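Undergrad: okay, here's the prediction I keep looking at, along with the sequence it came from:
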Amino acid sequence: MDVVDAVAIFAAGIAAGGINTIVGSGSLITFPTMVALGFPPIVANVSNNIGLVPGNASGAYGYRKELEGQRARLLRLGSASGLGALIGVVLLLSLPDAAFTAIVVVLIAVALVLVVAQPRIQSWMAGRGGERRPDGGRWLWFGALATGVYGGYFGAAQGIVLIALMAIAIEDDLQRLNAGKNVMVAIVNGTAAVAFTVTWAFGGTRIDWLAVLLIAVGSSLGGILGAKLGRRIPALVLRGVIVVVGIVAIVNLLA
């Protein structure tokens, strides 16, 4: 890795940390950047996952005021997120490398659709009536579990999926739900990071620790900035950048 590559990964980490805090899908910045720089897809995925954990934590801390009163809810849903992440890691490490590229292309395409459709999803959620439980009930728990599996395997746009599910199942302010989403994504990525590190220690996973460090520092800064300034970024601009980067990622993976 030369200096230019290092700067690119660090900058991608800052962008991903901010985007994850605001809406999710930050991996659609860091993962394609690493693939474009020549990292093998699975190495890029695992290193990116570990590197984004500090950014997830800083983003959750930035929303600490909105987290007040959500302890019981997040303990319940966080258990599903952590369990799902472990299942996703097992799938990633068990399936052939060739399967990863094919599956991730589909997951990125789905993530891009969610990024584009997010305003319509939120509009529909805002007009949805009916009685909803404070913790979302059993269906939200299983939804968090499934999203955790997705996050442990790849994870781009898992935050968008989570906040959509939470807003459908829980009647609460969207900013409070976004704060809860940040905690749950941190649980997923943190659980996966521990599992990847353990398997690396026993020779089962390749990790580029310099890339991890660059993304970790960058995403931590981005998470703090995202919590403070992210709402000032025009949503249309943000979505456009994510979609372009995601399309580039698909092209690179299929090349």
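TA: Everything's here; your move.

Undergrad: please count neighbours and contacts with C-alpha atoms only from this point.
TA: OK.

Undergrad: list the buried residues for stretch 143-163?
TA: For stretch 143-163, the neighbour count (16 or more other Cα atoms under 10 Å) marks 143-163 as buried.

Undergrad: does Gly24 count as helix, strand or coil?
TA: Using DSSP: H, G, I helix; E, B strand; the rest coil, the structure places Gly24 in coil.

Undergrad: and for the one 10 residues further on?
TA: Local secondary structure at Met34 is given as helix here, using three-state DSSP.

Undergrad: who's in contact with the closest residue to it other than its chain neighbours?
TA: Using Cα to Cα, 6 or more residues apart in numbering and skipping the chain neighbours, the partner closest in space to Met34 is Ala44 (5.8 Å). By Cα atoms under 8 Å, 6 or more residues apart in numbering, the contact list for Ala44 reads Phe31, Met34, Val35, Asp208.

Undergrad: what's the neighbour count on Arg128?
TA: Residues lying near Arg128 (other Cα atoms under 10 Å) number 13.

Undergrad: and it, how close does it get to Asn178?
TA: Per Cα to Cα, to the nearest Å, Arg128 is found 18 Å from Asn178.

Undergrad: adding neighbour count and distance to Leu74, write the contacts of Ala44 out as JSON lines.
TA: Compiled in JSON lines, these are given as follows (neighbours: other Cα atoms under 10 Å; distance: Cα to Cα, whole Å):
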{"residue": "Phe31", "neighbour count": "29", "distance to Leu74": "28"}
{"residue": "Met34", "neighbour count": "24", "distance to Leu74": "32"}
{"residue": "Val35", "neighbour count": "18", "distance to Leu74": "34"}
{"residue": "Asp208", "neighbour count": "14", "distance to Leu74": "32"}
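
Undergrad: quick check: of those, which lies closest to Gly51?
TA: Ranked by distance to Gly51 (Cα to Cα), the contacts of Ala44 are led by Asp208 at 10.0 Å.

Undergrad: next, the one to line up against it:
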Amino acid sequence: MTGAEQLIVIGAGLVAGLLTTTVGVASLVSFPVLVALGIPPVVANASNTLGLIPGGLSGSLGYRRELREQPSATWAVVLTCALGSVGGATLLLALPPGVFEAVVPWLILFTCLIVGAQPWISRWLRSRHTHAPEPRTAMSPVTTVFAALTGVYGGYFGAGSGVMMMAVLGLGLDLEFRVVNALKTLAVLAANVVAGIIFIFVADLNLTAVGLLAIGSVVGGYAGAHLGRVLPPTLLRILIVLAGITAAIAML
């Protein structure tokens, strides 16, 4: 890479880190940059996953206050997404690239709809109870299954996985939006860490791209956590939906 190309990759990592901890579509920025620089798609995908791990770590550190509020949900998210990402990373290495491409954009659009409508859906569900239900702060079996499936997708490709996780956790748990956003950031991190470890041993990597993305994403992730905490929930929800729609259209 030339010096200018290296700066571009660092910038892509910075923006991806910001998006990881806010709207959850980091790979939509960083992955196309790597491909545009001539890196083969599968190598770019694996390198991108590994390079964004520092951004997820710094973002989760920035959200540590929110994560401490719900320790049981935090551990459940880590375990389910980590296990799911094993299957996703295996699929990436074993299946033809076009297998998920026809389905994923529509899946992202559907989850955008869920994220946008989540306040109304939650109110409707609560209204069906004859008595005031207890707030749901622990993941149910259904929520756990869908979180694991999101981890599978995160290990396979990941663009829009944060939006999907916001939909799953927003419907499955009665938590403040900032806490759900923190859990989403941790979920993406868990999927990336496990998939990244697998890729180190069995996938081709561009280590230069990995290092440059890591430099940018670690700064962007921490800054994004503070931004995600202070943004009004309605505005953040709108940004997440718009980012998810953009990701789906780009993939289509």
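TA: Alright, I've got the coordinates. Remember, it's a predicted structure, so these values are computed and weren't measured experimentally.

Undergrad: thought Val180 of the second structure was touching Met166?
TA: Yes. Contact criterion Cα atoms under 8 Å: Val180 of the second structure and Met166 qualify, at 6.6 Å.

Undergrad: Ala57 of the first structure maps to what in the second structure?
TA: When the second structure is aligned by TM-score structural alignment, Ala57 of the first structure is paired with Leu57.

Undergrad: using the three-state scheme, assign Asp204 of the second structure.
TA: Per three-state DSSP, the secondary structure class of Asp204 of the second structure is coil.

Undergrad: identify the residue of the first structure aligned to it.
TA: Residue pairing (TM-score structural alignment): Asp204 of the second structure is matched to Arg206 of the first structure.

Undergrad: so which helix or strand takes in the closest residue to that match other than its chain neighbours?
TA: Closest residue to Arg206 of the first structure apart from its sequence neighbours, by Cα to Cα, 6+ apart: Val43 at 5.8 Å. Here Val43 of the first structure, judged by DSSP states H and E, is contained in helix 41-62.

Undergrad: that helix against the second structure, how far on average?
TA: In the superposition with the second structure, the average deviation recorded for helix 41-62 of the first structure is 0.6 Å (mean Cα distance after the TM-score superposition for the first structure).

Undergrad: list the buried residues in the next helix or strand after that helix.
TA: Using DSSP H and E, the helix or strand that follows helix 41-62 of the first structure towards the C-terminus is helix 71-94. Judged by neighbour count using 16+ other Cα under 10 Å, the buried positions of helix 71-94 of the first structure are 74, 77-93.

Undergrad: and for stretch 18-25 of the first structure?
TA: Quick answer for stretch 18-25 of the first structure (16+ other Cα under 10 Å): Gly18, Ile19, Asn20, Thr21, Ile22, Val23, Gly24, Ser25.

Undergrad: residues in the first structure matched by stretch 173-188 of the second structure, start to end?
TA: Going by TM-score structural alignment, stretch 173-188 of the second structure sits over residues 170-185 in the first structure.

Undergrad: mind listing residues that contact that stretch?
TA: By Cα under 8 Å, 6+ apart, stretch 170-185 of the first structure touches 20-23, 56-57, 59-60, 63-64, 66-67, 70, 74, 77-78, 81, 132-136, 151, 158-159, 162-163, 166-167.

Undergrad: ok, 6 Å please
TA: Here stretch 170-185 of the first structure makes contact (Cα atoms under 6 Å, 6 or more residues apart in numbering) with Ala60, Tyr63, Glu66, Leu67, Gly78, Arg132, Arg133, Pro134, Gly136, Ile163.

Undergrad: in the second structure, which residue is closest to the centre?
TA: In the second structure, the residue lying closest to the centroid (Cα atoms, centre = their mean) is Gly162, at 3.0 Å.

Undergrad: which position in the first structure pairs with that residue?
TA: Residue correspondence to the first structure (TM-score structural alignment): Gly162 of the second structure is matched to Gly159.

Undergrad: the residue nearest to its match when sequence neighbours are not counted and Glu131 of the first structure: what is the separation?
TA: Closest residue in space to Gly159 of the first structure, ignoring its immediate chain neighbours: Gly24 at 4.4 Å, by Cα to Cα, 6+ apart. The gap separating Gly24 of the first structure from Glu131 of the first structure is 27 Å, by Cα to Cα.

Undergrad: one more: Leu253 of the first structure?
TA: 44 Å.

Undergrad: give me the more crowded residue out of those two.
TA: Leu253 (17 against 9).

Undergrad: which strand or helix spans that one?
TA: helix 235-254.

Undergrad: buried ones in that helix?
TA: Neighbour-count burial for helix 235-254 of the first structure flags Arg239, Ile242, Val243, Val245, Gly246, Ile247, Val248, Ala249, Ile250, Leu253 (criterion: 16+ other Cα under 10 Å).

Undergrad: can you check stretch 56-70 of the first structure too?
TA: Buried-residue list, stretch 56-70 of the first structure, by 16+ other Cα under 10 Å: Asn56, Ala57, Ser58, Gly59, Ala60, Tyr61, Gly62, Tyr63, Glu66, Leu67.
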